[in-house]
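1. structure of the sequence below:
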Amino acid sequence: MASENPRFGYTRIRDVLGNLGYEIARNTVKRILVERGLEPAPERSKRAPWKTFLRAHWGAIAAADFFSVEVMTWFGLVRYQVFFVMDLKTRRVEIAGVTHDAHGRWMVQVGRNLTDAVDGFLRDRRFLILDRDPLYTAEFRALLRHSGVKIVRLPRRSPNLNAFVERFVLSIRTECLNCFIPLGEGHLRWALAEYLAHYHRERNHQGLGGRLIEPSPATGRKRGRVVGRSRLGGLLRHYEREAA
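-> Sure thing, here's the model as predicted:
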């Protein structure tokens, strides 16, 4: 009970146990918690588990990150940075920016796009999880805060706390980007768009109970011929039923 409710003090735990028919002294509650290494309520609440925070705000949290891609250009291989944002509840992803020259002003413009009142990806989000990348400048963070998005900055070297975006990066690399070298920025953008279409509409997600993020009206149909479809020259495949 104390672990699940970090703000419950000794007295409140005693009283809740009383509701359940257990008569126990406050000092007994204290002794049991101390023996198990559980701190008093003020200290426990300061150290509320990361999962508790995620559960409490699940429908209002997004997370963002970068990944790099080597692109063949007229000047040889150039490293591009891809900045993306994920809605943790739905797993929807938006590619927010692609550039070979990321800098503070570019990030501010990306922030404006993300918080646009009409169609910004973050317009209904209250929290954005970010790591300590220096590209998240003070100006970028201030812009998001002024738009109503609170920044949650992760400790250094803690990828496990941003596991959902880390998993997306692993997926897009192993299923797509590690299989070819993009020939120019346009080719890279096309490949990213094709992968996102597959990711949202055609790829089942274990974290969503095996469901699609954006199922079509034909999803689950039991009649009609089964046909295979592909993207990116056959790298990405899926199967669906044709209309009867």
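
2. please make it C-alpha for all contacts and neighbour counts, starting now.
-> OK.

3. now the helices for the chain?
-> Secondary structure of the chain (DSSP state H): helices located at 10-19, 26-35, 41-46, 50-56, 104-114, 138-146, 163-175, 185-201.

4. make TSV out of these and add distance to residue 152 and mean neighbour count.
-> What follows is those, written out as TSV (distance: least, CA to CA, whole Å; neighbours: other CA atoms under 10 Å):
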stretch	distance to residue 152	mean neighbour count
helix 10-19	30	15
helix 26-35	30	14
helix 41-46	15	14
helix 50-56	11	11
helix 104-114	15	17
helix 138-146	10	16
helix 163-175	14	15
helix 185-201	26	17
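
5. ok, which of those comes nearest residue 80?
-> When the helices of the chain are compared by CA to CA, helix 185-201 sits nearest residue 80, at 8.4 Å.

6. so that closest one versus helix 163-175, what angle?
-> Our comparison of helix 185-201 with helix 163-175, counting by axes from the mean of the first three to the mean of the last three CA atoms, to 10 degrees, yields an angle of 120 degrees.

7. before we go on, could you also do this sequence so I can check it against the first one:
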Amino acid sequence: MAGLARCGARQGMRAPSLLVSLRLIYLVFCRIASPSPRHPSHGPSLASAAGRPPRIPPTPVRRNHTTWRRFLRTQASTMLACDFFHVDCALTLKRLYVFFVLEVGSRYVHILGVTTNPDGPWTAQQARNLLMDLGERADQFRFLIRDRAGQFTDTIDSVLTDAGVTVCKIPPQSPRANAYAERFVGTVRSEATDRMLIFGQRHLRRTLDGYARHYNRRRPHRALQLQPPRSDRPVVDLTHERIKRRPVLGGLITEYERAA
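-> Now for the predicted structure:
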């Protein structure tokens, strides 16, 4: 026991001396690396730099910086969003492409056309048809969001620019930048095209026309306080009225209205 105590005492004596030696070596190294006296322009010495962590300034908060999300929200009432989505036919095994434009502020959708070859001239003609359908309302739109697909040529940009609409291209491979259009694609697929067999181009066009009427006039939207974009019926008080069920698209969608 006495031997163990003496050994522990010796080890206890060595620990402080080792720390002192390391500290002396460190100070000598710092003196060699940074000679004294130092000029203020030389910056902090090695000893001071090693004694405290580097101070990295935070990223400045720019209040005048407009993010993409803020831009979409503030300009929603004057913004259009367009995109393509495809549907495969069950009989012909052909792929059909649907071109649509969405009014971001009101969520009103325009099904512009269905084709098997969505080239530049066809897309530009659909843009002209859209301007004709909007009529005088075309003046209230200032921006159009689109991706960088090959169907969108300089012709369609010039058609929209002549009408006073600025074309905004989203970055490559970033569909979330066109979130409103992508949301509609997911909605129409989950509620209509993915739940039925499409036999041809005419069948798809008729189906999309029926769904667009339901989407624009009857379907509630959370962004619109559970109201449709352009309702064709008054709000019904469910506590005093009887409700009638009406199927749409062969029963895939159900609409409810006031009974006569």
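
8. got a TM-score for the pair?
-> Here the superposed chains carry a TM-score of 0.76, computed using TM-score structural alignment, normalised by the length of structure 1; 204 aligned residues with a CA RMSD of 2.1 Å.

9. mind checking the helices of structure 1 for the one nearest to residue 77 of structure 1?
-> Nearest to residue 77 of structure 1, of all the helices of structure 1, is helix 185-201, at 11.3 Å by CA to CA.

10. what does the closest one correspond to over in structure 2?
-> Under the alignment (TM-score structural alignment), helix 185-201 of structure 1 falls on residues 201-217 in structure 2.

11. residue 229 of structure 1: what's it in contact with?
-> Going by CA atoms under 8 Å, 6 or more residues apart in numbering, residue 229 of structure 1 touches 237-240.

12. next one: the match of helix 185-201 of structure 1 to chain centre, how far?
-> Between the centre of stretch 201-217 of structure 2 and the centre of its chain there are 26 Å (CA atoms, centre = their mean, to the nearest Å).

13. what of stretch 166-178 of structure 1?
-> That offset, for stretch 166-178 of structure 1, works out to 14 Å (CA atoms, centre = their mean).

14. against residue 13 of structure 2, how distant is residue 6 of structure 2?
-> Distance of residue 6 of structure 2 to residue 13 of structure 2, computed by CA to CA, to the nearest Å: 10 Å.

15. same thing with residue 127 of structure 2?
-> 88 Å.

16. ok, residue 69 of structure 2 next?
-> 66 Å.

17. again, but for residue 253 of structure 2
-> The separation that residue 253 of structure 2 has from residue 13 of structure 2, given CA to CA, amounts to 86 Å.

18. scan the contacts of residue 229 of structure 1 and report the most crowded one.
-> Neighbour counts for those, by other CA atoms under 10 Å, peak at residue 240, which reaches 17 neighbours.

19. return the residue of structure 2 aligned against it.
-> Under TM-score structural alignment, residue 240 of structure 1 pairs with residue 257 in structure 2.

20. what of residue 115 of structure 1?
-> In structure 2, the residue paired with residue 115 of structure 1 is residue 131, using TM-score structural alignment.

21. which residues touch the residue nearest the centre of structure 2?
-> In structure 2, the residue lying closest to the centroid (CA atoms, centre = their mean) is residue 176, at 2.8 Å. By CA under 8 Å, 6+ apart, the contact set of residue 176 of structure 2 is residue 182.

22. in a markdown table: the contacts of residue 229 of structure 1, plus distance to residue 156 of structure 1.
-> Rendered in a markdown table, the data for the contacts of residue 229 of structure 1 read as follows (distance: CA to CA, whole Å):
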| residue | distance to residue 156 of structure 1 |
| --- | --- |
| 237 | 37 |
| 238 | 38 |
| 239 | 41 |
| 240 | 43 |
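
23. and of those residues, the nearest to residue 56 of structure 1?
-> Nearest to residue 56 of structure 1 out of the contacts of residue 229 of structure 1 is residue 238 (CA to CA; 35.1 Å).

24. surely that closest one touches residue 204?
-> No. The criterion here is CA atoms under 8 Å, and residue 238 of structure 1 misses it with residue 204 at 9.7 Å.

25. what span of structure 2 is stretch 125-133 of structure 1 aligned with?
-> Using TM-score structural alignment, stretch 125-133 of structure 1 corresponds to residues 141-149 of structure 2.

26. endpoints of that stretch, how far apart?
-> One end of stretch 141-149 of structure 2 to the other measures 22 Å (CA to CA).

27. going by neighbour count, list what's buried in that stretch.
-> Of the residues in stretch 141-149 of structure 2, 141-147 count as buried by neighbour count, 16 or more other CA atoms under 10 Å.
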